[in-house]
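Undergrad: Here's a sequence, model it:
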Amino acid sequence: MRSSGNVRVLKSADRGHDSHAWLDSWFTFSFSSYYHPDYNGFGPLKVINEDKIKAGKGFPMHAHSELEIFSYIVSGELHHEDSMGNKEVCKKGDVQFTSAGTGIKHSERNGQKSKNTHLLQIWVEPNQSKLVPSYATMNFADSDKKNKLCTIISSIDNEEETRSIKIHQDLTMFASILELDNSVTYHVAPGRKCLIQIVQKADDPCVCISHGPGEEIDAKGGDVLFVTTTKSKPVDLKITGKGKKTEFVLVMEHVLMSISAFVNKGFMVKDVKHIVVMVAFLTVPLYVVEMGHVLMLITAPVDQDIMVKDVMLIIVMVACITLHLYAVVMEHVLMSISVFVNKGFMVNSAKFITVMAMRIIPPLYVVEMEHAWMSINVHAKLDFMDKSAGHTTVMV
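TA: Okay, here's the model as predicted:
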């Protein structure tokens, strides 16, 4: 792995590799028996395998679930059959997409007699669990990709992209075929990241990728570039073809952190949720204070009692704020864990059950604290009143 600023380069030869009599595969991320601690996915993007399948061979019927799976056909044919009843022969330029959801089975094979099939197989974790399985294909001709970025995959929530396959994730995928000295540009906004995977071909074409003044990287077929930004600094990419025809895909993740699988509709919804939660937790202490004032009017006929009640309210207020901050920090920790180890419904369910428990337990804890302090207050008041009554009797 090589690094330059916000761009990391994984050289083609450094990828994982597995070769069989019928299949030659290169792995961008850990896959099957190949494992690399630095390459276990890139946000929701979990698999990019560059496969070359021998004629008449392929993957037998096998199962998938909780994944968005698509194949980008570079050359040759891919014969597809699945448990949903779909049968199709996908050819060069086709993108074949399966939302595995609750579970599907499919087989993929090269039905040609003498030629290899070359494809990129890509897996993405969806932002929702228990989806109904679905299937789609769409063709993108070389002319659609020639010296420009062609959108081939986009979020199901993105209504502006009408000619692309829709995915259940805040992610966009482009494809391009650059001729010699032609360029495309792409702006990676702050807080976002993207991946560029260059297709490996026989003539091993290359591109020059500029990502800032004096910052250039030469990349060849099979190389992978990881581009990340900070919350304040964007990256402007200029990709220039240095070979006869350089084909690549650019996968753009719109948000730096994967957000809750159940409420994810983008960053804005999560912001709204946190604003509502913050308002609620600011309102609850105010409600407690107001109730305390009412209780003081009822139960505090003497100054000493008011002082006890005031101390109780201060403690309740501090407890509310402290427990809320603790819940927020724990939720952030759980979200971070979910980003790296999210395997769908089970992890997200555990995360949300934990967060919900933490949201419920602090108010109950606060209520119990108030009851305890009220009990102390009542006993203190009664004791004071008894002593006052006894003193008055003596005086009489």
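Undergrad: can we go C-alpha only for contacts and neighbour counts from here?
TA: OK.
Undergrad: how many neighbours does residue 386 have?
TA: Counted with other C-alpha atoms under 10 Å, residues neighbouring residue 386 total 12.
Undergrad: gap between it and residue 380?
TA: 10 Å (C-alpha to C-alpha, to the nearest Å).
Undergrad: How many residues are close by the closest residue to residue 25 other than its chain neighbours?
TA: Leaving aside its sequence neighbours, residue 25 sits nearest to residue 51 (C-alpha to C-alpha, 6 or more residues apart in numbering; 4.6 Å). Residue 51 is flanked by 22 other residues according to other C-alpha under 10 Å.
Undergrad: Surely residue 51 is within a strand?
TA: Yes: counting by DSSP: H, G, I helix; E, B strand; the rest coil, residue 51 is located in a strand.
Undergrad: which residues touch it?
TA: 23, 24, 25, 26, 117, 118, 119, 120, 121 (C-alpha atoms under 8 Å, 6 or more residues apart in numbering).
Undergrad: Could you find which two of those are furthest from each other?
TA: Among the contacts of residue 51, the pair separated by the greatest distance (C-alpha to C-alpha) is 26 and 117, at 14.2 Å.
Undergrad: longest helix of the protein?
TA: Determined from DSSP state H, the single longest helix within the chain is helix 345-395.
Undergrad: what number of residues lie near residue 346?
TA: So residue 346, with other C-alpha under 10 Å, has 11 neighbours.
Undergrad: Now for it: which residues touch it?
TA: Contacts of residue 346 (C-alpha under 8 Å, 6+ apart): none.
Undergrad: Would you quantify the distance from it to residue 242?
TA: Distance from residue 346 to residue 242, counting by C-alpha to C-alpha: 47 Å.
Undergrad: cool, and residue 341?
TA: Distance from residue 341 to residue 242, by C-alpha to C-alpha: 38 Å.
Undergrad: again, but for residue 230
TA: Residue 230 is 29 Å from residue 242, by C-alpha to C-alpha.
Undergrad: and for comparison, fold this next one:
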Amino acid sequence: MAPTFKVRKSEDRGYANLGWLRTHHTFSFGDYEDPAFDGFGTLRVLNEDVVEPGKGFGTHRHREYEIFSYVVSGALEHKDSKGNHEIIRRGDVQFTTAGSGLAHSEFNASTTEPVHFLQVWNLPSNTQLPPGYETGHYPDSSKKNRFATLVAPAKKRDRVDPGHPDVGKPVAIHSEFWMSAALLDPGVEVVYKTTHVGEGKKGQSHPRRLYVHVVQNNPKVKVTVTSNEAADEAPEITLSEGDGVFVEGFDGQGPGLVVRNDGQGVAEVVLMDLS
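TA: Now for the predicted structure:
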């Protein structure tokens, strides 16, 4: 069975401009509610945030969710109730397991430049996990014209072959969730094939869900997404900056997902692979 595709256009996302914060919401969040987009599998939040210099999110509490930030540009300062204090920059993924309860704050560490990042919330497989914190660093070289794995299940991350000298082991998450990122030059095509297909009832293969997001940092980008089936069977999806596409029924034994940069300049693409 071929995978299905559903496009999420950037302009259709939730949006708020609070002066100090400009944010787009792929899913319902805060005052933005859309019953058609309340989540996707265990993925509950995907916000694309730009925070003005010296501003940010004051101390607030979270429970249960695992929350992480993918920095696109600028410097993001993190503090939490467990004593963690760090400034993360481009290439960094800052990951927090809220678990049984954690308070944290996130501020733009610069007084002159905005910080642009993706904020992701995912539901872990178990509740009441001990609060935790981890940071991974993945330079641009590790993502150039390839998908680098940034986040992987805690019990499986040590099995991930980095495939590149600049890639460290993925950040550990407590669910069947994987996140990768790629920086594609114009004309470059990469194929993503998951090896994470789970087992459903009676040992049957349980297909995966994928979400492909084009980072909003290049207005001339044009990303084409399709599966590598026969051309007359597979639709071609065209994405601009800020757009995304939901892919369901993705079987690791079947066709791969083809992602190609048909635009000008580098396309920064984030891919989430979940059950």
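Undergrad: about what we covered before: neighbour count for residue 230 and residue 242 of the first structure, which is higher?
TA: For residue 230 of the first structure versus residue 242, neighbours defined as other C-alpha under 10 Å are more numerous around residue 242 (20 against 14).
Undergrad: residues contacting that one?
TA: 179, 180, 181, 205, 206, 207, 208.
Undergrad: still on that earlier bit, please say which of residue 26 and residue 117 of the first structure ends up with more neighbours.
TA: residue 117 (26 against 23).
Undergrad: In contact with the residue mapped onto that one from the second structure: list those residues for me.
TA: Alignment note (TM-score structural alignment): residue 117 of the first structure maps to residue 115 of the second structure. When contacts are counted by C-alpha under 8 Å, 6+ apart, residue 115 of the second structure touches 49, 50, 51, 52, 53, 71, 72, 73, 74, 75, 76, 108.
Undergrad: The fourth one contacts residue 108, correct?
TA: Yes: in terms of C-alpha atoms under 8 Å, residue 52 of the second structure counts as a neighbour of residue 108; the distance is 6.9 Å.
Undergrad: Spell out which residues are contacts of both of these two.
TA: 114, 115.
Undergrad: Neighbour count for those two, which is higher?
TA: The neighbour comparison of residue 52 of the second structure against residue 108 (other C-alpha under 10 Å) goes to residue 108, with 25 against 21.
Undergrad: Just confirm that one contacts residue 79, I think it does.
TA: No: here residue 108 of the second structure lies out of contact with residue 79, judged by C-alpha under 8 Å, at a distance of 11.8 Å.
Undergrad: related to what we said a few turns ago, any chance of the contacts of residue 242 of the first structure in a markdown table with secondary structure as columns?
TA: Shown next, in a markdown table, are those (three-state DSSP):
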| residue | secondary structure |
| --- | --- |
| 179 | strand |
| 180 | coil |
| 181 | coil |
| 205 | coil |
| 206 | strand |
| 207 | strand |
| 208 | strand |
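Undergrad: Of those - the most surrounded one?
TA: Highest count within the contacts of residue 242 of the first structure by other C-alpha under 10 Å belongs to residue 207, 27 neighbours.
Undergrad: quick one: the helices in the stretch 51-200 of the first structure?
TA: For the stretch 51-200 of the first structure, the helices defined by DSSP state H, counting those that start in this stretch cover 142-145.
Undergrad: And the aligned residue in the first structure for residue 82 of the second structure, how far from residue 133 of the first structure?
TA: Under the alignment defined by TM-score structural alignment, residue 82 of the second structure is paired with residue 84 of the first structure. Between residue 84 of the first structure and residue 133 of the first structure the computed distance is 8 Å (C-alpha to C-alpha).
Undergrad: For the two, work out which one has more neighbours and name it.
TA: Set residue 84 of the first structure next to residue 133 and count neighbours by other C-alpha under 10 Å: residue 133 wins out with 18 against 12.
Undergrad: Please, a ChimeraX command that selects the buried ones among the contacts of residue 51 of the first structure?
TA: Command for ChimeraX that selects the buried part of these, burial taken from 16 or more other C-alpha atoms under 10 Å:
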select :23,24,25,26,117,118,119,120,121
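Undergrad: quick check, nearest of the contacts of residue 51 of the first structure to residue 365 of the first structure?
TA: Nearest member of these to residue 365 of the first structure, counting by C-alpha to C-alpha, is residue 121, at 50.8 Å.
Undergrad: residues touching that closest one, list them.
TA: Residue 121 of the first structure sits in contact with 47, 48, 49, 50, 51, 69, 70, 71, 72, where contact means C-alpha under 8 Å, 6+ apart.
Undergrad: now the second structure: which of the residues you listed match?
TA: Mapping the contacts of residue 121 of the first structure onto the second structure (both residues aligned by TM-score structural alignment, their matches' C-alpha atoms under 8 Å) leaves 47, 48, 49, 50, 51, 69, 70, 71, 72 still in contact.
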